[in-house]
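# sequence unavailable; structure follows:
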């Protein structure tokens, strides 16, 4: 695969991330976010570390967010790239960008719930299955 990311900008500046566009990308292309109301997505953005990919035009074409305490734990979520910009290595570079941003915090664990189509990419980048995933518990309607 050819990686072509030079005409894109990666940002961690939430002021440059358009919440309406994030919601649109997730609502249209992310099965895990289907039906998520805009106000809920806006709250998630407001309470997370946010990362975007901007096209040369300034349009947001990719997004990821991280929920973290910046001490021990982080959860990578809502990784999405507009289908019109896929197959250019952008998701891979976005994940690398996120991890580089988190590196100074020396987090003990970063987790994610990989989609079937994303699993291979995450594994290529060094992510591994948890040793004891059955030890993780959840509370709430989606647990």
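Noted; the coordinates are in hand. Computed from a predicted model, the values in this text were never measured in an experiment.
# all contacts plus neighbour counts: C-alpha atoms, from now on.
Will do.
# I'd like the distance from the lengthiest helix in the chain to the chain centre, please.
Secondary structure assigned by DSSP state H gives helix 90-102 as the longest helix of the chain. Here helix 90-102 is found 9 Å from its chain centre; the criterion is C-alpha atoms, centre = their mean, to the nearest Å.
# can you give me the buried ones in that helix?
Neighbour-count burial for helix 90-102, with 16 or more other C-alpha atoms under 10 Å as criterion, is recorded at 90-95, 97-98, 102.
# residues in contact with the next helix or strand after that helix?
Moving toward the C-terminus from helix 90-102, the next helix or strand (DSSP states H and E) is strand 109-112. Contacts of strand 109-112 with the rest of the structure, by C-alpha atoms under 8 Å, 6 or more residues apart in numbering, involve 72-77.
# take the one below as the second:
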């Protein structure tokens, strides 16, 4: 827990405009259309970080069957609120969430947050040769 903040997994509390504004400007989802992100959030377990005033300042989601597998995505803390332990608290809340217990595998992709995720047991793939992907990094630019 971080004083002056709270974490919620109540989807009705998520501020879509804040989430879209942040995520649509990231390296991993630049220009993602609102309709695409809305559909993604509707089909994910969402976690929001809120200031004492009720403003959404952080977010993460798990794409999961809630039984065997999950993919952690779209994690952010607004820059002016960083350095307070909020990302660690958010990660702990996600990993303690009841329906995410006993999963066989959780994956994520990151370019710059290996230190954070390593604290929660994430490691490079043991056998990357067993994983494949179909990747279209410019898909959101097709909507321009």
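Good, I have the coordinates. Predicted, not measured: the structure shown is a model, and the values here were computed from it.
# picking that back up, quick check, nearest of the buried residues of helix 90-102 of structure 1 to residue 124 of structure 1?
Nearest to residue 124 of structure 1 among the buried residues of helix 90-102 of structure 1 is residue 92, at 9.3 Å by C-alpha to C-alpha.
# determine which residue in structure 2 is aligned with the closest one, please.
In structure 2, the residue equivalent to residue 92 of structure 1 is residue 88, according to TM-score structural alignment.
# with residue 114 of structure 1 instead?
Aligned counterpart of residue 114 of structure 1 in structure 2: residue 110 (TM-score structural alignment).
# and the aligned residue in structure 2 for residue 16 of structure 1, how many neighbours does it have?
Alignment note (TM-score structural alignment): residue 16 of structure 1 maps to residue 13 of structure 2. The tally of other residues near residue 13 of structure 2 (other C-alpha atoms under 10 Å) stands at 14.
# how much space separates residue 13 of structure 2 from residue 136 of structure 2?
Distance from residue 13 of structure 2 to residue 136 of structure 2, counting by C-alpha to C-alpha, to the nearest Å: 31 Å.
# returning to that earlier point: my read is the match of residue 114 of structure 1 is in a strand, agree?
No. Using DSSP: H, G, I helix; E, B strand; the rest coil, the assignment for residue 110 of structure 2 is coil, not a strand.
# now for it: which residues touch it?
Residue 110 of structure 2 neighbours (C-alpha under 8 Å, 6+ apart): none.
# quick one: it from residue 60 of structure 2, how far?
Distance, residue 110 of structure 2 to residue 60 of structure 2, by C-alpha to C-alpha: 13 Å.
# now swap in residue 130 of structure 2 and tell me
On the measure of C-alpha to C-alpha, residue 130 of structure 2 and residue 60 of structure 2 end up 27 Å apart.
# same check, this time on residue 95 of structure 2
Relative to residue 60 of structure 2, residue 95 of structure 2 is positioned 12 Å away (C-alpha to C-alpha).
# could you do residue 47 of structure 2 as well?
5 Å.
# give me the common contacts of these two.
Shared contacts of residue 47 of structure 2 and residue 60 (C-alpha under 8 Å, 6+ apart): residue 90.
# show me the strands in structure 2, by range?
5-8, 45-51, 56-64, 69-77, 105-107 (DSSP state E).
# how far apart are the shortest one and its match in structure 1?
Using mean C-alpha distance after the TM-score superposition for structure 1, strand 105-107 of structure 2 ends up 0.8 Å from its aligned counterpart in structure 1, as a mean over the superposed pairs.
# picking up where we left off before, so the match of residue 92 of structure 1 makes contact with residue 116?
Yes. Under the criterion of C-alpha atoms under 8 Å, residue 88 of structure 2 makes contact with residue 116 at 7.1 Å.
# who does the longest helix of structure 1 touch, helix- and strand-wise?
Using 3 or more C-alpha pairs under 8 Å, 6 or more residues apart in numbering; DSSP states H and E, the elements in contact with helix 90-102 of structure 1 are strand 49-54, strand 60-68, strand 73-81.
# in structure 2, what range does the shortest one match?
Residues 45-50 of structure 2 are the counterpart of strand 49-54 of structure 1, counting by TM-score structural alignment.
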